[in-house]
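S.K.: structure, please.
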Amino acid sequence: MTDLKRAPLLHLAWKNIWRNRRRTLITLAAVALSVTLVQAFHNLSHGVYRQMIDNGVRAGSGHLAIYHRGYLQSRDERLLWSPKRLPADIAALPGVTAVLPRIYLAGLAQSSRESRGIVLTGVDPAAERAVNPFLKQRIAGEPFSRADSRKVIIGERLLRELKLKPGQKLVITVQRTDGELASELFRVGAVIRTGLREIDGSLVMAGRERVANLAGQPGTIHELAVILDTAERDRQVAPAVASLLEGRNELGLVPWDLAMPNLANAIKLDYASQKFIFLIILLIVAIGVVNTQLMSVMERQREFGVLLAIGSSPARLRRLVLFEGLLLGGFAGLVGSLLGALATLYLAEIGIDLRRFLPENLEFGGVVFDPVLRATWDFGYMLRIAVYVVVLSLLAGLYPAHRAGRIRPAEAMRKV
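M.R.: Predicted structure coming up:
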């Protein structure tokens, strides 16, 4: 017992936590498993979110988007603008994968038997084909290859409702910017199935030049979507794009989360619920460590009383108990992180396949994503969770350490 005065506290603390091996192993297993679950499921969510964002920005607004000011709030089809050299200048910036000019017009599609309200989307086919995930869901026909083509890509549900087949004709009517109605004859080129009922029932994609001419504003667009190699590059690319917009005050640069609020809010809500669950798990960790250390202190009251009687200070006893909590949390955090890394490796390489349970693709926040869920590595978060567990374990030892320092030698030595 006199070793307490001379021996390093960490060494003594390590010996003490293994006095009751079974209780220590149970606590370590519970804390390590909590760390593993938090890290693995966060990395899985991180991977799924990245996949949703990637699919969403490629089919939607891009990581960055340029609009006429006021267009996002009003969706006024008259707010068209000429891109001039902007697409080429932005495409030359480091980190930019693609630049997609688009035009959107509400209209009416008519076949010989039915008519339906649609969203006519004008795109550059070559650029979109390499990026847009919707075009990878082709189930019939061939997409158009020229921006002035009369072929259109149509949603599978809309095709069925119009009672058309690939190769057949349809008439599309829109309102021009001057208020007049304009109609043009198109032919069904390709049919796609996105898995989103609203899009499959209203999407008609045609060449941008043809759509702009139909609107009465040749060479104009509503949206310039900028696709980056990684979402994290927006901090470097956004200032460079903003500098290219100098002198064009009618235009504004918008990040994807403002251009696609439904997806951004859905991710924020889901992540907030996960953080609440993770907080409960970490609270359970703290309770487990408090229980283990408090039981250890109560069992060693007589020993602590003797140590105090022969000259050890209450402060040294408190530090000893705190070191025990620190070692317990540190060892559990290390083991949990190793298991979390192995779980993340499995989830990243193999993933969780939901195709057996779901007949179609998953939809979340208005975006379709792969039913095989895969994790991505978030090393910063994993390190933070491990540090949180160590700090929680240290804080959880404050009350047991306080109890140890208040032990009275005379009363403690009477305990058997």
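
S.K.: from here on, just use CA atoms for contacts and neighbour counts.
M.R.: Fine.

S.K.: any idea how far Gly333 is from Val31?
M.R.: 7 Å (Cα to Cα, to the nearest Å).

S.K.: any idea how far the one residue sitting closest to the centre of the chain is from Asn43?
M.R.: Nearest to the mean C-alpha position of the chain, counting by Cα atoms, centre = their mean, stands Tyr49 at 2.6 Å. Distance, Tyr49 to Asn43, by Cα to Cα: 10 Å.

S.K.: following up with a second sequence; could you model it the same way so I can compare the two?
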Amino acid sequence: MFKLPFETLLGFRYTRAKRRNGFISFISLSSMLGIGLGVAALITIMSIMNGFQSELRDRILGMTAHMNLSESNDRLTHWPELYEMVKSIPEVTGAAPNITEQGMLTNDQRVKGVMVRGVLPEYEQQVSDVDGKMIVGKLADLKAKEYSIILGAELALSLGVSVGDKVTLLAPQGSVSPMGIVPRIKRFTVVGMFKAGMYEYDSGLALIHLEDAKKIFKYDDEVGVLQLKLLDMFDLGRVRNAIAQKAESTLYMRDWTQQHANFFKAIEMEKRMMFIVLALIIMVAAFNIVSTMVMVVTDKQKDIAVLRTIGASPMSIQRIFIVQGLIIGIIGSLLGLAGGISLALNIDVIVPFIEQMLGVHFFPADIYYISAVPSELHWDDVWLVSGLAFVLTLLATLYPAWRASKTQPAEALRYE
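M.R.: Just a heads-up that it's a prediction; the model follows:
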């Protein structure tokens, strides 16, 4: 029959509360709860940061493509041939030409600077989910030479227009006249509105037909870029190599990680900072374990002396107190894991309940881009937090255990 080593049994026994060391047991309990709180908070916050990053990435890429191809002058000629070439690459699931320029929309006395995107509706559906985000009208309502326009919901609200109203587009590419350079002005009819769920797009993006964009922004027979949608958004290196091998001319490739590099780096940096800050909770609880174990060692001087007298080695004494400290840390970590995983998986229910109860809104969409609290639990984060808690707990037990192993039986039993 399998029996536990006596060091493990003694470690378990010292962990249990007794009358004469109830205060020590209270400190052990507080250390255990501190580690549990730190682990739960760290798992929950990292899951929220993961969800926040994933949600923003999906919303950004829902309105744009994974990769853009252009030439040296930020223009692209002969895009149909390039379209056929990239579509032959297995990793590319869709492609669409695009013209993106800055402009200004006006209605009565209301003026709004916008990003104007010229698209071909039949191609745009391959690279973006604009059609699925339409709240009025559809992308196919954009017709060539009819000068129709689709606005973000917030943009339409700020201009005070709805479907059927007219807006005026001012393009910076002016026309030369005897009076100098005059901005190009064209009246458009609003045929639809979309709501991407991201304030930046909803308040500052307008869609027009590609042929109309060519005339307004003087593109002749060129387009701005060819957008690509990939089977795997992270498989950028393979697609770059495939395009470089097949392309007959020099192309400039810019992917989503470059277009929004600073944005995602800021989120990643914030995630790391939150990890460091919340890890301090676990470190404080680990320091509590140090103080607890030192008090236990002092309280158990006689027991240690007796064990040494009957033949226990200094290494066995160390193991006893390491086991006791690890029990505190492991139980606290397990409690934290259960609490953190439960919170991370149910944050979408908990936060709305708290908001409704307090009558507040934690994440206004115009400030935080999204209005709900997302959560995405990554198991590698769970193992990382668990490993951190275990290592800190182990380190916290080393000094008290070493101090216990240095106890001299004769000194401890001198006055007994």
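
S.K.: that older thread, map the residue nearest to the centre of the first structure across to the second structure for me.
M.R.: If you follow Tyr49 of the first structure across to the second structure using TM-score structural alignment, you land on Gln53.

S.K.: sec struct for its match, please.
M.R.: helix (DSSP: H, G, I helix; E, B strand; the rest coil).

S.K.: which non-adjacent residue is nearest it?
M.R.: Closest residue in space to Gln53 of the second structure, ignoring its immediate chain neighbours: Ile267 at 6.8 Å, by Cα to Cα, 6 or more residues apart in numbering.

S.K.: Glu55 is in contact with the one you found, correct?
M.R.: No. Here Ile267 of the second structure does not reach Glu55: they are 11.9 Å apart, not a contact under Cα atoms under 8 Å.

S.K.: more neighbours: those two, which one.
M.R.: Neighbours around Ile267 of the second structure and Glu55, counted as other Cα atoms under 10 Å, are more numerous at Glu55. The numbers are 20 against 15.

S.K.: contacting residues around the more buried one?
M.R.: Shown in contact with Glu55 of the second structure (Cα atoms under 8 Å, 6 or more residues apart in numbering): Pro374.

S.K.: could you report the separation of it from Asp221 of the second structure?
M.R.: 37 Å.

S.K.: and Trp379 of the second structure, how many neighbours does it have?
M.R.: 12.

S.K.: gap between it and Val114 of the second structure?
M.R.: Applying Cα to Cα to Trp379 of the second structure and Val114 of the second structure gives a distance of 41 Å.

S.K.: please apply the same query to Leu210 of the second structure.
M.R.: 16 Å.

S.K.: cool, and Ile99 of the second structure?
M.R.: Shown here: Ile99 of the second structure relative to Val114 of the second structure, a distance of 14 Å by Cα to Cα.

S.K.: between those two, which is the more surrounded one?
M.R.: Ile99 (26 against 19).

S.K.: show me what contacts Leu142 of the second structure?
M.R.: 121, 148-150, 191, 208-209.

S.K.: switch to 10 Å and redo it
M.R.: Contact analysis of Leu142 of the second structure by Cα atoms under 10 Å, 6 or more residues apart in numbering lists 118-121, 148-150, 189-192, 207-210, 212.

S.K.: mark which of the residues you listed are buried, thanks.
M.R.: Neighbour counting with 16 or more other Cα atoms under 10 Å marks 118-121, 148-150, 189-192, 207-210, 212 as buried within the contacts of Leu142 of the second structure.

S.K.: tell me which of the residues you listed fall in strands.
M.R.: 118-119, 148-150, 189-192, 207-209 (DSSP state E).
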